[in-house]
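Colleague: Provided below are the primary sequence and the corresponding predicted coordinates.
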Amino acid sequence: MKILVPVDGSTESLDAVRHALALVRDGLRASLVLANVQAPASLYELLRVHDAQAIEAIARGAGEHLLQEASALCSAAGVEYDQEIASGEPVHKLLDIAEEEGCGLIVMGARGKGDTSGTRLGSVAHALLHDAHLPVTIVRHA
């Protein structure tokens, strides 16, 4: 089985990585797919840079940076993992990644770095709970 773990660099997303690793440590035969979705380039960025490949490289670099700690956790635990970096609307991209990778479970933090303040559940977590056709586990920060 593959477990999709959305990672945005937040404490909550790293808690989700730790939870998925604990599932594997406790006997679940699974590998992880660490996924980061970057927001699409703004009109300002498109007008300033003029180079779609440069914008893509910047987004990829940002995604790789945000996945570093999650990757280190997986490596330290000896758990097999893949990384996926995408650009676009997070919910749709995460669902696409889950389908393309054949994931059987999504494990994610209750709140990430989105702009939904004062809520118990982030907008991406809320949308995935409603839209995903596979089980979603929400991990709250201890």
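Modeller: Received it, and whenever you're ready, just let me know what you need.

Colleague: okay, CA-based contacts and neighbour counts for the rest of this
Modeller: Fine.

Colleague: how close does Glu64 sit to Ala54?
Modeller: In this structure, Glu64 lies at 15 Å from Ala54, with CA to CA, to the nearest Å as the measure.

Colleague: ok, Pro90 next?
Modeller: Where Ala54 is concerned, Pro90 sits at a distance of 21 Å (CA to CA).

Colleague: between these two, tell me which one has more neighbours.
Modeller: Each of Pro90 and Ala54 had its neighbours counted (other CA atoms under 10 Å), and the higher figure belongs to Pro90 (21 against 11).

Colleague: list the helices and strands the longest helix seen in the chain packs on?
Modeller: For the chain, the helix reaching the highest residue count under DSSP state H is reported as helix 52-77. Using 3 or more CA pairs under 8 Å, 6 or more residues apart in numbering; DSSP states H and E as the contact criterion, the neighbours of helix 52-77 among helices and strands are helix 11-25, strand 31-38, helix 43-49, strand 81-87.

Colleague: let's bring in a second one:
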Amino acid sequence: MTGFHFKKILVAYDGSELAEKALKAAIKLAVHDKKIELHILHVLKPLPIFDYIETGVENVKMLRREKADVMMKEIKESLYGMGNPIIVEIVEGHPEKKIVEYAEKHNCDLIVMGSRGLGGLKEAFLGSVSHYVVQHTRIPTFIIK
């Protein structure tokens, strides 16, 4: 990506293997310039109603949020020595839309994400998050396979 100068890189992170690869790729880009902000976004997507029946809506939401908080705290701590500004965010909603919204709202100039996330095979039939992001943003998007 010679010739490009990035100021804010957004990594869409869901804990999957490809999200890990995307994070590593973004780190490689950012480590050369300590002014580059690395934004790491995790989206808690809505769950189908049947997931709430046995444990209750609030319990499920609380457990998912706690798990996401721990995951993102670990990432931020692991990147502490990098020297770049590291911003971690957790938002709720549909991942594809939230990634595009976040990137635009925060004036990111690159999005880095995996080609597939934790959705796996289901995404192949319903349309993937990465495909949506590429189609709905003007921000350059680096898809990791």
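Modeller: That came through, no problem. These numbers come from a predicted model, not from an experiment.

Colleague: got a markdown table for the helices and strands packed on helix 52-77 of the first structure, with distance to Gly118 of the first structure too?
Modeller: As requested, these are arranged in a markdown table below (distance: least, CA to CA, whole Å):
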| stretch | distance to Gly118 of the first structure |
| --- | --- |
| helix 11-25 | 15 |
| strand 31-38 | 23 |
| helix 43-49 | 29 |
| strand 81-87 | 26 |
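
Colleague: out of the ones you listed, indicate the one that is most buried.
Modeller: Of all those, strand 31-38 carries the top mean neighbour count, a mean of 23, counting by mean count of other CA atoms under 10 Å.

Colleague: which residues in the second structure does it match up with?
Modeller: With the alignment judged by TM-score structural alignment, the segment of the second structure matched to strand 31-38 of the first structure spans residues 37-44.

Colleague: how far apart are that stretch and its match in the first structure?
Modeller: Its match in the first structure and stretch 37-44 of the second structure itself, once the structures are fitted together, sit a mean 0.9 Å apart by mean CA distance after the TM-score superposition for the first structure.

Colleague: ok, residues contacting that stretch?
Modeller: 7-14, 26-27, 30, 64-65, 68, 72, 84-95, 98-99 (CA atoms under 8 Å, 6 or more residues apart in numbering).

Colleague: need the counterpart of Gln83 of the first structure in the second structure.
Modeller: Gln83 of the first structure maps onto Val88 in the second structure, with residues paired by TM-score structural alignment.

Colleague: give the contact list for that match.
Modeller: If you count contacts by CA under 8 Å, 6+ apart, Val88 of the second structure has them with 39-42, 72, 76.

Colleague: just the closest of the residues you listed to Leu126 of the second structure, please.
Modeller: Set against Leu126 of the second structure, the nearest of the contacts of Val88 of the second structure by CA to CA is His42 (20.4 Å).

Colleague: quick check: the closest one vs Lys35 of the second structure, distance?
Modeller: In this view, His42 of the second structure and Lys35 of the second structure are 22 Å apart by CA to CA.

Colleague: stretch 9-20 of the first structure: how far from the chain's middle?
Modeller: With CA atoms, centre = their mean, to the nearest Å as the basis, the distance from the averaged C-alpha position of stretch 9-20 of the first structure to the chain average is 9 Å.

Colleague: so where in the second structure does it end up aligned?
Modeller: Stretch 9-20 of the first structure lines up with residues 15-26 of the second structure when matched by TM-score structural alignment.

Colleague: excluding residues flanking it in the chain, which one is nearest Glu64 of the first structure?
Modeller: Spatial nearest neighbour of Glu64 of the first structure, chain neighbours left out: Ile85 (7.5 Å); criterion: CA to CA, 6 or more residues apart in numbering.

Colleague: correction: the previous question concerned Arg60 of the first structure.
Modeller: Computed as CA to CA, 6+ apart, the closest residue to Arg60 of the first structure that is not its neighbour in sequence is Ile85, at 6.5 Å.

Colleague: pull the contacting residues for the one you found.
Modeller: Applying CA under 8 Å, 6+ apart as the definition, the contact partners of Ile85 of the first structure turn out to be 35-38, 60, 63-64.
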